[in-house]
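> please work out how this folds:
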Amino acid sequence: MIMDGRVVVVTGAGRGIGRAHALAFAAEGASVVVNDAGVAADGSGTSAGPAEQVVAEIEERGGKAVANTDDVADWAGAARLIGTALENFGKLDVLVNNAGFVRDRMLVTLSEQEWDAVIRVHLKGHFAPLHHAAAHWRAEAKAGRTPSSARVINTSSGAGLLGSVGQGNYSAAKAGIAGLTVVAAAELARYGVTVNAIAPAARTRMTEQVFAEMMAAGDGFDAMAPENISPLVVWLGSAESAGVTGRVFEVDGGRVSLATGWRHGPERDKGARWEPAELGAVVAELLAEAPEPEPVYGV
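Just a heads-up that it's a prediction; the model follows:
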């Protein structure tokens, strides 16, 4: 019961990884706002059914939850989402940004609409709820009511960390989320808020084709079950994770890994402006001294 008494908002919680998060938080004692617009895997259509079904599951198990069907990438909708937690449970302790969908294409066939839609739901859909939650926590801090171990957990992806062929829009959005995470961690620390991200791999509507050939481990452990992702997210949402912020964790099956991301590498400083003709040899030296980059997924 490490979440006992805490209030959590989970976006995209009607299915897949988000649903697993909502159930896991409730099982550990949290009151949960289950947000899901009920769209198809490509973002089309809407339905209140998925969010309401997860709320019913939580309540059947003795937990507390309410449904919210707002579009997280809509500014007013994101504000209503945060308001749902405050109106129903009186506070907000944790925001888990998880909502998203895919529209995969190679860059030469990727349309403007497909680019905009994916960037909107993933990147703006992280920023808008984060903005409204952060504004609430700042107001609480300024009023002398410092939030009790407030937490944000964002959802990036291996595609955002390393790139993925056929997913230029998704990779760019998820890389943006990783960047947003470290900035938010730096800015919100003064209000007692930690901000981290996960890059999960699990079997969901977005990945079912990718993992269709993957089988459960011989001991009966389903390595691709979305429920494998949630324990780390619940821990990051708990008071126990104080001091862990601005980090990105890769998680799948029984594996947890800390991604190290971009770092300053080898350098040469001439102390003056370089001539173009000089730089070929310099770049060759830098490449020779640096580790080889991880390969892009799908190469």
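> C-alpha only now, for contacts and for neighbours.
Will do.
> which residue lies nearest the spatial centre of the chain?
Thr155 (1.2 Å; Cα atoms, centre = their mean).
> what is the burial count for the nearest residue to Ala73 once chain neighbours are set aside?
Excluding its sequence neighbours, the residue lying closest to Ala73 (Cα to Cα, 6 or more residues apart in numbering) is Gly125, at 4.0 Å. Neighbour count for Gly125, taken as other Cα atoms under 10 Å: 24.
> relative to Ala150, how far out is Gly125?
Distance check for Gly125 against Ala150: by Cα to Cα, to the nearest Å, it reads 19 Å.
> other SSEs contacting the one helix or strand the residue nearest to Ala73 maps to?
Using DSSP states H and E, Gly125 falls within helix 125-142. Other helices and strands packing on helix 125-142, by 3 or more Cα pairs under 8 Å, 6 or more residues apart in numbering; DSSP states H and E, are helix 75-89, strand 150-155, helix 168-188.
> to compare with the earlier structure, here is another sequence to fold:
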Amino acid sequence: MGICDQRVVIITGAGGGLGRAYALSFAAEGASVVVNDVRREAAQAVVDEILAAGGSAIADGGDITSMQGAQGIVDAALAAFGEVHVLVNNAGVLRDRMFISLTEEDWDQVMQVHLKGHFCLANILGRRWRDAAKSGRKPQAAIINTSSGAGLQGSIGQSNYAAAKAGIATLTLVQAAELGRYDITVNCLAPAARTSMTESAMPDMVKKPESGFDAWDPMNVAPLVVWLGSSLARGVTGRCFEIKGGEISLADGWRTGQIRDKGARWDAAELGEVIEGLIAAVSPPQKVYGT
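I've put the predicted structure just below:
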């Protein structure tokens, strides 16, 4: 018996890296898995691994960045397994350049895959789960989004990616607040692992060690994702987890700091001293990656 027996999971970008690790781990815990990736052969290879281990999975090459494509993915899941309980939004791309060197295409493609890619499937499944809840059938559904340290702290040369990932973190908060009434949990994570994206951005840092614990192994992240997708995590929603190797923490987001109230409109010339006092009263933000 696994902690995800009888649950059906859609995982995007699951043909390699973190997505593959999630797919294998969900299947090992009893879930039926829809392995979605635009690289259909890569998705099928992961499915073959799952089937060889006695698990249940199908490959899907549908487009997550359109409602039509997302509906096709959901339809394939329903045809194969009858229901969907968990969505793991994992797929992503990089188009790294310094901000003033970015092209419109660089910006749009990252926003399309990350932000719109997180919207389409979640919107379709969210409506399905809402309708189930209203009809008296508790969906016990879970959405797991993927933010990034770049989205939480910023990252030099990744303004498009960082902006998209920050948007995903905030999207998670709103989804959790709105969807909780329908028995849907929504969480996000900022994982650190060896993937095709991190190998292209920082190959020396994520290189597999010759011996000892491999802190960058994607399988290190998978247990948290599987737990969040299980019924064991029903009381956890609206959270952003950071995880790397054996380290796990909760990110603490923006909060309203100290307030200075004049009781009247401020004069621009007097604000310098006020702002200096407000800055001195709070902890400094974490540094932007790369600074």
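> coming back round to it: quick one, which of the helices and strands packed on helix 125-142 of the first structure is nearest to Leu232 of the first structure?
Comparison of those against Leu232 of the first structure by Cα to Cα identifies strand 150-155 as nearest, at 10.1 Å.
> the second structure: matching residues for that closest one?
Mapping strand 150-155 of the first structure onto the second structure (TM-score structural alignment) gives residues 141-146.
> just stretch 65-72 of the first structure next, same as before
Using TM-score structural alignment, stretch 65-72 of the first structure pairs with 57-64 in the second structure.
> gap between the matching stretch and the chain center?
18 Å (Cα atoms, centre = their mean, to the nearest Å).
> got the end-to-end distance for that stretch?
Stretch 57-64 of the second structure: ends 18 Å apart by Cα to Cα.
> quick revisit: ok, now which ones touch the residue nearest to the centre of the first structure?
By Cα atoms under 8 Å, 6 or more residues apart in numbering, the residues touching Thr155 of the first structure are Val96, Asn97, Asn98, Lys174, Ile177, Ala197, Ile198, Ala199, Pro200.
> what about the first one, how many neighbours?
To tie it back to what came earlier, the one meant is Val96 of the first structure. 29.
> likewise for the one 10 residues further on?
The tally of other residues near Met106 of the first structure (other Cα under 10 Å) stands at 12.
> would you quantify the distance from the corresponding residue of the second structure for it to Ala190 of the second structure?
Correspondence of Met106 of the first structure to the second structure, assessed by TM-score structural alignment: Met98. Going from Met98 of the second structure to Ala190 of the second structure by Cα to Cα gives 22 Å.
> how far away is the residue lying farthest from the centre of the first structure from Gly220 of the first structure?
Distance to the chain centre peaks in the first structure at Ala277, reaching 43.6 Å (criterion: Cα atoms, centre = their mean). Separation of Ala277 of the first structure from Gly220 of the first structure (Cα to Cα) stands at 60 Å.
> check Glu289 of the first structure too.
44 Å.
> more neighbours: which of the two?
Neighbour totals were compared for Glu289 of the first structure and Gly220, and Glu289 leads with 12 against 8 (other Cα under 10 Å).
> quick one: map the more buried one onto the second structure.
By TM-score structural alignment, Glu289 of the first structure lines up with Ala281.
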